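Participant: Pasting a predicted model and its sequence here:
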Amino acid sequence: KLLSLGMYWGYQVRKAESIRTIIENCPFDDNNNNNSHYHHEPKYDLVIGTSERGIAYNEITEFPRFRHGLIVFGGLQGLEKAFEHEQDHATADKLFNYYINTCPQQGSRTIRTEEAILITLSCLREKLLAAAIN
């Protein structure tokens, strides 16, 4: 899946019982994270939650350097609904390094997850590429 150009064509989709499970059951073992400002000790260097209640993506000038990034999408009722099922009543500021809205003037009540994935990857592409450690 990795090309000689160092670019990955595609993404992985995982289903989990809770948001915390998504973050903690990371498939990567090579965590070189020395950033003490994270609210958790992720194997992911960068954890982004998406929501219409997040800050507008264009307010973020850059992401910190990262080796493994994770972008979390909610269902039709958003990530906020998923927070209700967290045992420790976790919130966005405890789980994510960034909680962003990639479609701030969406004009519709909901965006389907498959649409949100493409919108988000398109909006964040340049910033993610600039911060990624190969």
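Facilitator: Perfect, thanks for sending it. Numbers count the residues shown, from 1 in each chain.

Participant: Could you use CA atoms for every contact and neighbour count after this?
Facilitator: Fine.

Participant: just checking, what packs against whichever helix or strand residue 93 is part of?
Facilitator: Per DSSP states H and E: residue 93 is located in helix 92-95. If contacts are counted by 3 or more C-alpha pairs under 8 Å, 6 or more residues apart in numbering; DSSP states H and E, helix 92-95 sits against no helix or strand.

Participant: Name the residues of that helix that are buried.
Facilitator: Of the residues in helix 92-95, those buried under the neighbour-count criterion (16 or more other C-alpha atoms under 10 Å) are 92, 95.

Participant: Check which helices and strands the helix or strand following that helix sits against.
Facilitator: Helices and strands here follow DSSP H and E; after helix 92-95, the next one along the chain is strand 98-101. Here strand 98-101 touches strand 46-56, going by 3+ C-alpha pairs under 8 Å, 6+ apart.

Participant: structure B:
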Amino acid sequence: MSRAVVAWTLLALASAACGTVPSMNPAATSPTSAGTATNVTGTIDRGAMPTCPVDEPCDPPMVAYRLVFSRPGLPDVAVRVNGDGTFALHLDPGVYMIGAEPPAFQGKVEPSSIRVPETGQVRLDLHIVRSA
């Protein structure tokens, strides 16, 4: 087995124990540790439904597969979004920028940042907003 396969397997197992999904960027890993309580929960709304021709069915808009919370100089923290648009994770106190993977089609996540306090929980209601 190649070193890359072993490394990715170990990274996936370690991340699964933390409750987060590893980023597609091998350098980006979660700074959380196993057993840390969830302090950020929320939902992401996929936005308005597209307009489709009357005789053709529409594909539903894609909900973000993962949300990525980032701070300068620290590894990104990623969380998988459930099929119903909900998510939950632990973030250390601080200010984070929020992004979606894959990136929102012709749009962005709003709000685009979050402040996590030293104590307590944060509830996020995120929306995909189409760019003008």
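Facilitator: Thanks, I have the structure now. Quick caveat, the model's predicted, so the values are computed rather than measured.

Participant: care to give me the TM-score?
Facilitator: Once the chains are overlaid, their TM-score stands at 0.24 when taken by TM-score structural alignment, normalised by the length of structure 2; 61 aligned residues with a C-alpha RMSD of 5.6 Å.

Participant: okay, the angle between the longest helix along structure 1 and strand 46-56?
Facilitator: When every helix of structure 1 is counted residue by residue (DSSP state H), the longest turns out to be helix 113-131. Taking axes from the mean of the first three to the mean of the last three C-alpha atoms, to 10 degrees, one finds that helix 113-131 of structure 1 is oriented at 110 degrees with respect to strand 46-56.

Participant: Looks to me like residue 11 of structure 2 is in a helix.
Facilitator: Yes - secondary structure assignment (DSSP: H, G, I helix; E, B strand; the rest coil) places residue 11 of structure 2 inside a helix.

Participant: Quick check: it vs residue 87 of structure 2, distance?
Facilitator: 21 Å (C-alpha to C-alpha, to the nearest Å).

Participant: what does residue 94 of structure 2 give?
Facilitator: Using C-alpha to C-alpha, residue 94 of structure 2 is found at 19 Å from residue 87 of structure 2.

Participant: which of these two has more neighbours?
Facilitator: For the pair residue 94 of structure 2 and residue 87, the greater number of neighbours falls to residue 87 (18 against 11), based on other C-alpha atoms under 10 Å.

Participant: ok, the more buried one - contacts?
Facilitator: The contact partners of residue 87 of structure 2, taken as C-alpha atoms under 8 Å, 6 or more residues apart in numbering, are 41, 42, 43, 79, 80, 81.

Participant: now the residues you listed in CSV, with neighbour count?
Facilitator: What follows is the contacts of residue 87 of structure 2, written out as CSV (neighbours: other C-alpha atoms under 10 Å):
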residue, neighbour count
41, 15
42, 15
43, 17
79, 22
80, 20
81, 21
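
Participant: Out of these, name the ones that lie in helices.
Facilitator: Among the contacts of residue 87 of structure 2, none falls in helices (DSSP H).

Participant: Check which residues of the longest helix of structure 1 are buried.
Facilitator: Along helix 113-131 of structure 1, these residues count as buried under the neighbour rule (16+ other C-alpha under 10 Å): 116, 117, 120, 124, 128.

Participant: Quick one: list the elements packing against it.
Facilitator: Helix 113-131 of structure 1 packs on no helix or strand, going by 3+ C-alpha pairs under 8 Å, 6+ apart.

Participant: I'd say residue 48 of structure 1 and residue 71 touch.
Facilitator: Yes - contact between residue 48 of structure 1 and residue 71 holds when scored by C-alpha atoms under 8 Å: they sit 4.7 Å apart.

Participant: Find residues that contact each of these two.
Facilitator: In the contact map built from C-alpha under 8 Å, 6+ apart, no residue is linked to both residue 48 of structure 1 and residue 71.

Participant: gap between residue 95 of structure 2 and residue 15 of structure 2?
Facilitator: If you measure residue 95 of structure 2 against residue 15 of structure 2 using C-alpha to C-alpha, the figure is 22 Å.
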